[in-house]
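> any chance you can model this:
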Amino acid sequence: MIQERVFVNRSLRVAVVGAGPAGIYAADFLTKSGTEVDVDIFERMPAPFGLIRYGVAPDHPRIKGIVDALHRVLGKPGVRLFGNVHYGMDLKLDDLRQHYDAVVFATGAVDDRPLDIPGIHLDGSYGAANFVSWYDGNPHVARTWPLHAGSVAVIGAGNVALDIARVLAKSAEEMLSTEIPDNVFAGLLGSAVTDVHVFGRRGPAQAKFTPLELRELDHSSTFEVVVDPEDIEFDDGSMTAIRGSKQVDMVVKTLQEWAIRDRRPHRRRLHLHFFHSPVEVLGDNGVVTGLRTERTELTGDGNVRGTGRYHDWDVQAVYRAVGYLPSHLADLPFDHDAGVVPHESGRVLGIDDNQLEGVYVTGWVKRGPIGLIGHTKGCAAETINSLLTDAPTLPSAPHRHPGAIEDLLSARGIDHTTWNGWLRLDEHERGLGRERGRERIKVVEHEDMVRVSRG
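Below is the predicted model:
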């Protein structure tokens, strides 16, 4: 819950860096606090919504429906959007402190967490973040993707791993009902994939994907989901997890059902493997030719240990989906081991754990890339409560006029986009979709997004 109205002898001016769910939820809590506040949201992309637009698989319309709620926040009086503004290049922390009483960073996590095994840097070994960015039409990645491998490995047992596996296994025609751009459809149409192998180091009861995400795999008519009955194994720790969580129980029951059902003939197959820990990406002449895994076994408490038994899988591409990693932000401290900005209840902590006055974090850059989008709300509420508690004692920014930041951006030659610009781009993309009987077709090129947004 957000605390009651805070008395401040002036209107509060707050900058939010990042227009994904974390940043927009922060703005929403500020506007609902009862405190007189103006919020400006700065976003590197010409369009808002961050993870929802560029990190969620395009065949997830249910999750993308969250955009409707975020849309209402950005359309509120007292909230302004400044897109196409790159923090750290176009604006620095000192610039924001000159114009705002408080700054909230909500920049998320866009890099892949490393996987330190031999061969991980071979040609044909990819990080999840780049592939997701490609199929979601992120303007900052290449327009083509190599899909010449017939057999593919995906390392990881979370929702992102399932997203990647599902997109690889589906037919291009099945994805055509989504908002994928033309270049992504063309790439998927030429895909040689017949088998996708997903590897989890531990067992079914320790998988990190959600029941709904798992069951969605079986909704496709273009590939078969295969589970090895030998991978359905539990120890005391596993049974405790199953009894203690309805979600774990649902995941386990689904996997058990799939393991014993009759095989169905399909041209493509998606295999879910458990108790396989990746130890090496195999290669020849610098190119991926396989993946070596070590069979693991349960230790009684839900953890696993290696058995010394190895298996070489004949795959020609490897995707690692072992987690995202926030990037170090200019002028802010960063804990490189944890991959987050040091903080206390959202208050950024500098040298000797002293608070950086008026500087806050929320979302994945605050707590790490964990939890679903819904968890971001509670995270934002905690940070905004801290900000509002501090508000009466925060120094007043010297350049408080709302037009001052626009003048600064103009003086630096930054063609920023606005909320009205997003509405133009939104309608343009929907128009492209209507021409082909689809809901939307994304504009991919950065310059085209800016051009359409600025009219």
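> CA only for contacts and neighbour counts going forward, please
Noted.
> and after the top strand by length along the chain, which helix or strand comes next?
Taking DSSP state E as the criterion, the chain has its longest strand at strand 287-298. For strand 287-298, the following helix or strand on the C-terminal side (DSSP states H and E) is strand 304-313.
> what angle do that next one and strand 287-298 make?
150 degrees (axes from the mean of the first three to the mean of the last three C-alpha atoms, to 10 degrees).
> determine the set of other helices and strands touching the following helix or strand past strand 304-313.
Sequence order places strand 317-320 as the next helix or strand after strand 304-313, per DSSP H and E. When contacts are defined as 3 or more C-alpha pairs under 8 Å, 6 or more residues apart in numbering; DSSP states H and E, strand 317-320 sits against strand 125-127, strand 151-155, strand 287-298.
> one more to line up against the first:
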Amino acid sequence: MLRVAVVGSGPSGVYTAQNLVQLDPGVHVDVLDRLPCPYGLVRYGVAPDHEKIKSLQNNLRTVLEHERVRFLGGVQVGPGGLPADRLRELYHAVVYCVGAATDRHLGIPGEDLPGSWSATQFVSWYSAHPDAVDDGFVRGTRSAVVIGAGNVAVDVTRMLARGAAELSPTDMPQAALSALAASPVTDIHMVARRGPSQARFTTKELRELGGLPDTELVVDPDELAIDPAYADPSALPAVQRRNVEVLRGWGGAGLRGAARSIWLRFFLRPVELLAEDGRVGAVLFERTEPDGRGGVRGTGQYETVEAQLVLRSVGYRGVPLEGLPFDEDTGTVPHVRGRVLHGCFTVPGEYVAGWIKRGPTGVIGTNRPDAKETVTSLLEDASMLVRKELPEDPVTALRAAGIEPVRWAGWQAIERAEAALGASLGRSVVKLADWESLLAAARATAS
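The predicted structure follows:
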């Protein structure tokens, strides 16, 4: 019997477990997660108003309820938890599916001022991640700047513009909903350093901005026209072409006096975050222009945009894992078809999948073929891996190390507690937002 540990219960981890049990009728899989809740970014990264995408949890649930799959939540692998060497002793193979845990920085003066955050920190707050910090993101904020042109940038822009009526039916934690509903934000600037034909958001996400109640979009056609592909987008890939066409339709519309305005800005590069009363008060941008090689160059023209809140959404980055090699340039673990590469050699029993393997690229579905490639490599090694004798059941070893894992029954207890909380607030499901509440719910009826 092949016993495999999958570290991480997001889409890449669950798809890895799914492939393992589908392709080998004898394999048993433990899916470990640092959090007591499964699903990774589907639970803590997908916007709460995107119910269709969040419903993917139902598909992931089916895998985690498979008779040869165990969910073990609340298990930290590495410093402060179970040492990686000990984990490898307990399993024939370990697959790391831990994603990209940090954000890229702008690297400009003022970036560390109060009021300046990564978009991920903001998302974690309104998604009830137990590590999130409630620092009054929107308190006293009239004008917000979102730096980036991907789907996460669109998500946080949309959340800043949403009202209580649209957010109440979601599973957003009550504190975040109350804060956003009472937010004084009237202007949201989503700013990209390049043009509309190079933006990374999808057209569906973009169009959602145009359907927000009591919110108007402001797009400057002269700014769009700096993009060489703006006049004739027919040669662009389909998504970029549709993006340009949508933006062209919005260009030049005047202000109508709505409660909120979303300003979609292009060809502006942040140069400095400017302080006012000890916190962010504005962002200094330099106008850019195409350099003819797919990038942009500065023009020496500058513009200041008022902002009491700045959210950077300029990409993610993986972090080193205990006992594994790490490529600082790419933020990934070196590998050959998922097998971890130590120098010039792969080590049987160590594998990677997901963002820590390929970098923060693709959509949720990209994890399916990625996981299958890794699992194929692992199963090719299976005849050699099963020769290792395992000392004991991993759960017994975890308990001996002082770690009481949250089993599937514990997660189901959390779900019931969140449903009860929602009912008490006159809403549907409302997420528990802190470690104490989550663990108390899990321990109440977990076995």
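> hmm, back to that, most tightly surrounded among the helices and strands packed on strand 317-320 of structure 1?
Ranked by mean neighbour count, those are led by strand 151-155 with a mean of 25 (mean count of other C-alpha atoms under 10 Å).
> and whatever residue of structure 2 lines up with Asp390 of structure 1, how many residues sit next to it?
Under the alignment (TM-score structural alignment), Asp390 of structure 1 pairs with Asp381 in structure 2. Per other C-alpha atoms under 10 Å, the neighbour tally for Asp381 of structure 2 reads 15.
> Asp381 of structure 2 against Pro348, yeah?
Yes - between Asp381 of structure 2 and Pro348 there is a contact under C-alpha atoms under 8 Å: 6.9 Å.
> what range in structure 1 does stretch 173-193 of structure 2 sit on?
With TM-score structural alignment as the criterion, stretch 173-193 of structure 2 aligns to 181-201.
> list the buried ones in the matching stretch?
Using 16 or more other C-alpha atoms under 10 Å as the test for burial, stretch 181-201 of structure 1 gives 181-185, 187-188, 191, 193-201.
> mark which of the residues you listed are part of strands, please.
Within those, residues falling in strands by DSSP E are Asp195, Val196, His197, Val198, Phe199.
> next one: the last one from Ala22 of structure 1, what distance?
When C-alpha to C-alpha, to the nearest Å is applied, the distance between Phe199 of structure 1 and Ala22 of structure 1 equals 30 Å.
> looks to me like Val31 of structure 2 is in a strand.
Yes - assessed with DSSP: H, G, I helix; E, B strand; the rest coil, Val31 of structure 2 lies in a strand.
> for it, list the residues it contacts.
Listed by C-alpha atoms under 8 Å, 6 or more residues apart in numbering, the contact partners of Val31 of structure 2 are 5-9, 13-14, 17, 64, 69-72.
> list just the nearest of these to Val386 of structure 2.
Of all the contacts of Val31 of structure 2, Ala5 has the smallest distance to Val386 of structure 2: 13.6 Å, by C-alpha to C-alpha.
> now for whatever residue of structure 1 lines up with the closest one: which residues touch it?
Superposed on structure 1 with TM-score structural alignment, Ala5 of structure 2 falls opposite Ala15. Each residue near Ala15 of structure 1 by C-alpha under 8 Å, 6+ apart is listed here: Val39, Asp40, Ile41, Phe42, Leu96, Tyr100, Ala102, Val103, Val104.
> if we go to 10 Å?
Shown in contact with Ala15 of structure 1 (C-alpha atoms under 10 Å, 6 or more residues apart in numbering): 23, 27, 38-42, 79-80, 96-97, 99-105, 359.
> the strands in the stretch 51-200 of structure 1, which residues?
Ranges of strands in the stretch 51-200 of structure 1, per DSSP state E, counting those that start in this stretch, are 79-82, 102-105, 111-112, 125-127, 151-155, 195-199.
> the stretch 251-400 of structure 1 too?
268-273, 276-284, 287-298, 304-313, 317-320, 324-325, 343-344, 347-349, 355-361.
> out of those strands, nearest to Asp111 of structure 1?
strand 324-325 (5.0 Å).
> ok, Thr254 of structure 1 - contacts?
Taking C-alpha under 10 Å, 6+ apart as the test, what Thr254 of structure 1 contacts is Pro204, Pro211, Leu214, Arg215, Val248.
> quick one on the thing from earlier: want to throw the strands of the stretch 51-200 of structure 1 into CSV with distance to Ser11 of structure 1?
Formatted as CSV, these follow (distance: least, C-alpha to C-alpha, whole Å):
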stretch, distance to Ser11 of structure 1
strand 79-82, 13
strand 102-105, 12
strand 111-112, 37
strand 125-127, 45
strand 151-155, 50
strand 195-199, 52
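> right, and those strands - which one's nearest Ala380 of structure 1?
strand 102-105 (9.8 Å).
> what range in structure 2 does the closest one sit on?
Counting by TM-score structural alignment, strand 102-105 of structure 1 sits on residues 93-96 of structure 2.
> what's the mean deviation for the matching stretch versus structure 1?
Its matched residues in structure 1 lie on average 0.4 Å from stretch 93-96 of structure 2 after superposition (mean C-alpha distance after the TM-score superposition for structure 1).
> show me what Pro369 of structure 1 lines up with in structure 2.
Per TM-score structural alignment, Pro369 of structure 1 is aligned with Pro360.
> run a quick neighbour tally on its match.
19.
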